[in-house]
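Asker: predicted structure and sequence below. I'll ask about it afterward.
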Amino acid sequence: MGYSSRNIACSATKAGYNVYAIDAFCDVDLKENTVACQSLLTNEDIDIKDIDKRTILDLVDNFDVYPDAIVLGSGFEEMDLGDQSCKILNNDPVTMKQVSDKSSLAKELESLEIPHPLSGNVEEADEIGYPLMVKPKSAGGGRLNRIVHNEDELNTILEEITKLDPTLTSVDIMVQEFLSGFPASVSLIADGTCAVPIAANEQLIGVPWLSGLPFAYCGNITPYRTPYTPQMYDISEKIASEFGLIGSNGVDFLLTDAGPVVIEVNARLQGSLDTVEMATGLNLFDLHVQSFDGILPEETPDICQYAIRAVLYADKAVNVDEAFYGSIRAESIADIPAPGYSALPNDPITSILATGATREDVMDKALDINYRIRNLP
């Protein structure tokens, strides 16, 4: 279950499991790859942030099949389901809270002497120094991240963010030293003590041809070949060991002139799952399940090919009618919207998938698909 669980559910189905999914979108390919799926948004008046544990358990009961295991994806990874009799294949809620709160994570990383941007509460802005990145302390996908250069801009952005997400207050928002660099991530499998890096990924953040939001998560390219890869692997393994992470986890980096700097830890199956699987030929869900029995890959796998997942956001209001749906089904995509889906500007429409021998290959393929979808009537 998760805000968007398609990639996890499809991986689990490929691994041979009978999969039931709870998801905000219930895209066509999620329905096609599960025994059954249900929408988190049972009516238009429900906000996903208001969905509580009882609502989730009621949805699970609706399947009329009690699960052997539950896997929590994005948006629900901190939910405590420890009182359920089935297995919960996630990091425990205490660990999740520890790593998901970017403000407390910064303090932990500082104690471990792991490079991380100076971070603090809004009141510490002057002490950290401008320019600053302003962001929610937990989650967000980069959609609410903003850069500010002075106190007036900070106050304006705080007001803007709390209007965009009324559930947030200034206490839920942090400021962070703004650094320049290239966004990257490491995907790894851990057993609570040790970890094995699976791949380094290029992160697509705020890509103009995919999204109008400057820091929105727009997907990944795997592999990311950089001299910093061994250092990123070492840091990721240290973080996994220190926090006792288990299962599939990800560490986000910014590759600066001074080297890799840790931005955040995603202690759950990540959005890079598609590209990692396509690039390595592995099944990450299967590896995730095995890690809870203490079984890890023997070594970091070889890369078979390059792979891209490019999340395409609407640049205008888009209504998916039968003609639009028929056209996009001919493309290499995932997260396939069903006829009747409506996207406002900056809402996700679909994910473009491509593989190739080089980064240029996959980028060219993604650009071509993007052009065709953007120009549909």
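Answerer: Sure thing, it's come through. Numbers count the residues shown, from 1 in each chain.
Asker: C-alpha from now on. contacts and neighbour counts both.
Answerer: Noted.
Asker: so who does V28 touch?
Answerer: V28 sits next to 335-338 when contact means Cα atoms under 8 Å, 6 or more residues apart in numbering.
Asker: inside helices: which ones of those residues?
Answerer: Within the contacts of V28, no residue falls in helices by DSSP state H.
Asker: by neighbours, which of these wins?
Answerer: Highest neighbour count within these: P337, with 26 neighbours (other Cα atoms under 10 Å).
Asker: what's the spacing between that one and N319?
Answerer: Using Cα to Cα, to the nearest Å, we find P337 at a distance of 10 Å from N319.
Asker: put this beside the first:
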Amino acid sequence: MQNILVIGFDTRNIVCSASRAGYTVCSIDAFRDLDLQECAYASALLECRTSGELRQLDPNWIIAQMKAFGLGFDAIVTGSGMETLNMHSFPCPVLASSPEAAQEASNKSHLAKRLEALGIPHPCCYSPDELDTIEYPVILKPATGGGGIFNRVAKNRQEMLAVLEELSRMDQGFTEKEILVQQFLEGKPASVSLLSTKDESLAVAVNEQLIGTSWLSKLPFAYCGNITPFRTEYAKEMETLAEELVLELGLLGSNGVDFLVTEKGPVVLEVNPRFQGSLDTVEKAMGINLFEAHVGCFRGELPEKPEAKLFAVRGVLYSDRELFIDRKLMEFILREKSADIPSQGTVIEPDWPLTSLFAFASTRDEAVRSLEGGAERIKTFIADQTKEERESLSPAGEA
């Protein structure tokens, strides 16, 4: 096996991991970032921005893109948004969980029922038509996917109805049946990264999640990155629960389970039946190539459990304005420990991810301080650049 197609909403981390493992990789994703293009043999743009558009993607279009790359592909690997891709539509194997297993795992409503049956702690879930039984506050989120961007808290029935209306305006795919109403709990967001075969599962790392981090995004529930490893008294309990769950759900390869560590202990929030955003920090902290390990799972092989060598932090920096990526800004981002680097000429929408920053250190706090410094330098550069542009357009500047 040598030639791999990776397809998903955002594939840079998977593509670069596969490239480091020695594979020839082509990519179809919605960003085509600069560093993705450097890692990939070839890439194409996935012109989808909503969950509805992803669901309607024609497999024949994907096959046509595969032919245009000019390679004979040995396998397809799916990323975010493509978890339920029909495996039977393609001329080569799809190294992923079955679409049925992925659908059940990624749909938060179905997962809640499964967790209840298994006796695994999880937040209480409601459907939007159970208005009279809901106990507030609740959090509303897409039933599948979302990255936290669309999550909203409602403290009463009136706020919940307003949120439902707002979400339907933002994405036509968000009908009431596509939105989960979940008990809102306080706690520390975390995740477990796993590998699984048909018979065994292995918790590779426990990660602290950065959710709605104010110096990275103004969105209160946006996924802003993670820290590997997460040192907590509940680490072993989360690993055991996650290993049990992915086997019960019949998931294969690299998968993730999201937790919230509350004062009463960890509760399961959701399952990601695909590579996760923590891939970079898990690889760096644990000294493992997750793409190679993922491929091994489909041969029935699991690696030895790795040990953390350092603290690795990824921060996803969001843009607070519409931003045109000119040469100066692109080169400034490249000076930092960065990834997901937008190409020159790209336009970044407000509240859209701009880039990822990294820091590595022997302690968690040192790594976080380093990351915060990098984010502040980029934000300052953008603010200064914006100020210069405004001054040059003012009457005084014209004079």
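Answerer: That came through fine. Since the structure is predicted, the reported quantities are computational estimates derived from the model, not experimental observations.
Asker: please state their TM-score.
Answerer: Overlay of the two chains. TM-score (TM-score structural alignment, normalised by the length of structure 1): 0.97; 374 aligned residues with a Cα RMSD of 1.5 Å.
Asker: re the thing from before, inside strands: which ones of the contacts of V28 of structure 1?
Answerer: Members of those lying in strands (criterion: DSSP state E): none.
Asker: okay if I get those as JSON lines plus distance to Q231 of structure 1?
Answerer: Converted to JSON lines, the contacts of V28 of structure 1 look like this (distance: Cα to Cα, whole Å):
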{"residue": "D335", "distance to Q231 of structure 1": "33"}
{"residue": "I336", "distance to Q231 of structure 1": "37"}
{"residue": "P337", "distance to Q231 of structure 1": "39"}
{"residue": "A338", "distance to Q231 of structure 1": "43"}
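Asker: out of the residues you listed, which are shared with structure 2?
Answerer: With both residues aligned by TM-score structural alignment, their matches' Cα atoms under 8 Å, the contacts of the contacts of V28 of structure 1 that structure 2 also has are 335-338.
Asker: farthest-apart pair in the residues you listed, please.
Answerer: D335 and A338 (9.4 Å; Cα to Cα).
Asker: what's the burial count for A9 of structure 1?
Answerer: Counted with other Cα under 10 Å, A9 of structure 1 comes out at 27.
Asker: could you find the counterpart of it in structure 2?
Answerer: Using TM-score structural alignment, the partner of A9 of structure 1 in structure 2 is V15.
Asker: show me what contacts that match?
Answerer: Counting by Cα under 8 Å, 6+ apart, V15 of structure 2 has contacts 6, 25-27, 36, 39-40.
Asker: before we move on, what about M330 of structure 2?
Answerer: 341-344.
Asker: mind redoing it with 7 Å?
Answerer: With contact taken as Cα atoms under 7 Å, 6 or more residues apart in numbering, M330 of structure 2 is in contact with 343-344.
Asker: how close does the aligned partner of it in structure 1 get to A366 of structure 1?
Answerer: When structure 1 is aligned by TM-score structural alignment, M330 of structure 2 is paired with Y325. Remark: distance between Y325 of structure 1 and A366 of structure 1 (Cα to Cα) = 18 Å.
Asker: also A106 of structure 1?
Answerer: Counting by Cα to Cα, the separation of A106 of structure 1 from A366 of structure 1 is 35 Å.
Asker: likewise for Y20 of structure 1?
Answerer: Distance, Y20 of structure 1 to A366 of structure 1, using Cα to Cα: 30 Å.
Asker: and the helices in structure 1?
Answerer: 6-14, 28-32, 53-62, 93-100, 102-111, 125-128, 151-164, 229-243, 273-280, 284-291, 322-328, 359-374.
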